[in-house]
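[1] Curious how this folds, go ahead:
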Amino acid sequence: MTDNVSGTFADKVVVVTGAASGIGKATALKFLSQGASVVWSDQDEDTLKDAMAGAPEDRSVACIVDQSQASEAARSIETALERFGRLDVLVNNAGTTVLGTILDNSVEDWHRVVAVNIDGALFSSKAALPHLIKSGGCIVNTASVSGTGGDWNTTLYNVSKGAVVNMTRALALAHGPDGVRVNAICPSVTHTGMTDGMMDNKEYLDKLVSAIPLRRIGQPEDMASAIVFLASDAAGFISGAILPVDGGITAGNGQPPFPS
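    Got it, this is the predicted structure:
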């Protein structure tokens, strides 16, 4: 990647969690392309190192943390301050899932999903907010269409992403008067490492694509573009928004087409 510090986010500092792959990696690269300095936060050191290959070293720093732990989540924020001297954007993107109903899932499954998807976003936001208030910055959360409507066979993920949706709204209300905007994107199924198994299931994939009006699967770059927009000055009067980035799948009410 050619280093170019001009762009929409020149002189801005961004923390992206879950940055080693998928939506997080695409988002970190998108911010870099717009001139930002980026803290790439993830717990997978080897994958993160590969993801950062070619990124401008003067505007990129790795932070190996477990976002589900409050002290470690705070370290991502501290890294931004120590390396770049400020914080302008926090992208809470780290996430995990487990399939099944609550009858299938264990208590340990529940604790893991909550720890990553809810605790991680909450802890990072708490650590970041004093600095975002100072800079007039913003938070963008990666929620999901699974947080705005129910899915079959993924109860724990639905519950956790519903919490992220309402966390977004609550933080937007609480900290709008402080000058901090808080928004979320809600992807539908996106082709990332977490969904590779789904992509290999042709029967499922065909059903999924047929339900999406745009007739294709979301890509990490689709989500990154929406995140960067919500963090930009172009979205300066948008806060508390829960933005579907789903190819139109949530435009329907679930009923099949009426017979012609």
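
[2] use CA for all of it now, contacts and neighbours both
    Noted.

[3] quick one: the helices in the protein?
    In the chain, the segments counted as helices under DSSP state H are 22-33, 45-51, 70-84, 107-114, 120-135, 155-175, 196-199, 202-211, 220-231.

[4] before we go on, could you also do this sequence so I can check it against the first one:
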Amino acid sequence: MGLEVAVFALQRSIDAHPVPEGVIAFAVDAADDKSVKEGLSALTAQWDSVDILVFLVGFMSVPPSTIEEMPIEEWDAIAAGNLRSAFMVSAATLPLLKRGKEPNIVMVGSSLAYNPISGESAYAAAKAGLVALTKSLAIENAPKIRANLVAPSAIETSFLAGGGGERGIKALNSGGDEWFRKMSDAYVPTIPMRRIAQPEDIVGPILFLAGPTASFITGQVIHVNGGRVTP
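    Alright, predicted model coming up:
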């Protein structure tokens, strides 16, 4: 699958992970409507259509906060970062997708939408909303545009150690690796495949859903969790 790729990411993420040669990057905050529109405007100046939108955005509570403990500001921030952002990005990209070749959307959600854990209610609720948003996109835009979702469990990345967001960055910089080791020791025995997912475990399902062999698949969820969650 030969592709031209554009990446929307926070500036700090672009700085920390430079994109490969040939990939164009735009500094965009997916939770900010103005930033999303400016990013799409810059992209439209270079491209007149989009074939594939892969939406992989989000952060969670680190440390975990129960519903009783969680400040409403934290709930709002997590909901905006995980769900509102998906609405804004997909809505803004639809005009470009409609001009694309066999266009489709692949959302990346979470198994927590189906199997929440204590302290992550906002994240789980937002990811459950992302499932419904994906199905709505599929219904509203068929047969021209497909929309599906990959729901992974924990993946061994810096996000897992830090949770993303400003609080997550602070957590990662002050012992996130130790937290990951403790979490891994407790979590791995609950996974039938007996390991944490690696990024490449998620890439395959994304490419499958984005490609021509999935041309009759829309509004669906692929679960990639080593058998831990079987909805």
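
[5] so of the helices of the first structure, which one's packed in deepest?
    helix 22-33 (a mean of 25; mean count of other Cα atoms under 10 Å).

[6] tell me what that helix is packed against?
    strand 13-17, strand 37-42, helix 220-231 (3 or more Cα pairs under 8 Å, 6 or more residues apart in numbering; DSSP states H and E).

[7] What sits closest to the equivalent of residue 35 of the second structure over in the first structure if chain neighbours are left out?
    In the first structure, the residue paired with residue 35 of the second structure is residue 72, using TM-score structural alignment. Nearest in space to residue 72 of the first structure, with sequence neighbours left out and distances taken as Cα to Cα, 6 or more residues apart in numbering, is residue 65 at 5.5 Å.

[8] need the contact list for residue 236 of the first structure.
    residue 181 (Cα atoms under 8 Å, 6 or more residues apart in numbering).

[9] Quick check: the residue of the second structure most remote from its centre vs residue 45 of the second structure, distance?
    For the second structure, the residue at maximal distance from the C-alpha centroid (Cα atoms, centre = their mean) is residue 68, at 26.5 Å. Distance of residue 68 of the second structure to residue 45 of the second structure, given as Cα to Cα, to the nearest Å: 47 Å.

[10] Likewise for residue 91 of the second structure?
    Residue 91 of the second structure is 18 Å from residue 45 of the second structure, by Cα to Cα.

[11] same check, this time on residue 213 of the second structure
    For residue 213 of the second structure, the distance to residue 45 of the second structure - Cα to Cα - is 31 Å.

[12] re the thing from before, want to throw the helices and strands packed on helix 22-33 of the first structure into TSV with distance to residue 118 of the first structure?
    Shown next, in TSV, are these (distance: least, Cα to Cα, whole Å):
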stretch	distance to residue 118 of the first structure
strand 13-17	13
strand 37-42	16
helix 220-231	19
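
[13] Out of these, flag the one nearest residue 160 of the first structure.
    Nearest of these to residue 160 of the first structure, taken as Cα to Cα: strand 13-17 at 16.7 Å.

[14] quick one: contacts for residue 113 of the second structure?
    Per Cα under 8 Å, 6+ apart, neighbours of residue 113 of the second structure: 124-128.

[15] let's see it at 6 Å
    Shown in contact with residue 113 of the second structure (Cα atoms under 6 Å, 6 or more residues apart in numbering): 124, 127-128.

[16] which among these gets closest to residue 53 of the second structure?
    residue 127 (17.5 Å).

[17] Return the residue of the first structure aligned against the closest one.
    So, by TM-score structural alignment, residue 127 of the second structure is matched to residue 161.

[18] got a list of what its match touches?
    143, 147.

[19] sorry, back to before: distance to residue 78 of the second structure added to the contacts of residue 113 of the second structure, as JSON lines?
    As requested, the contacts of residue 113 of the second structure are exported to JSON lines (distance: Cα to Cα, whole Å):
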{"residue": "124", "distance to residue 78 of the second structure": "10"}
{"residue": "127", "distance to residue 78 of the second structure": "10"}
{"residue": "128", "distance to residue 78 of the second structure": "13"}
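
[20] between those, which is closest to residue 23 of the second structure?
    Distances from residue 23 of the second structure to the contacts of residue 113 of the second structure, taken by Cα to Cα, are shortest for residue 127, at 28.1 Å.

[21] Tell me how far the closest one lies from residue 180 of the second structure.
    Residue 127 of the second structure is 22 Å from residue 180 of the second structure, by Cα to Cα.

[22] Alright, I will stop here.
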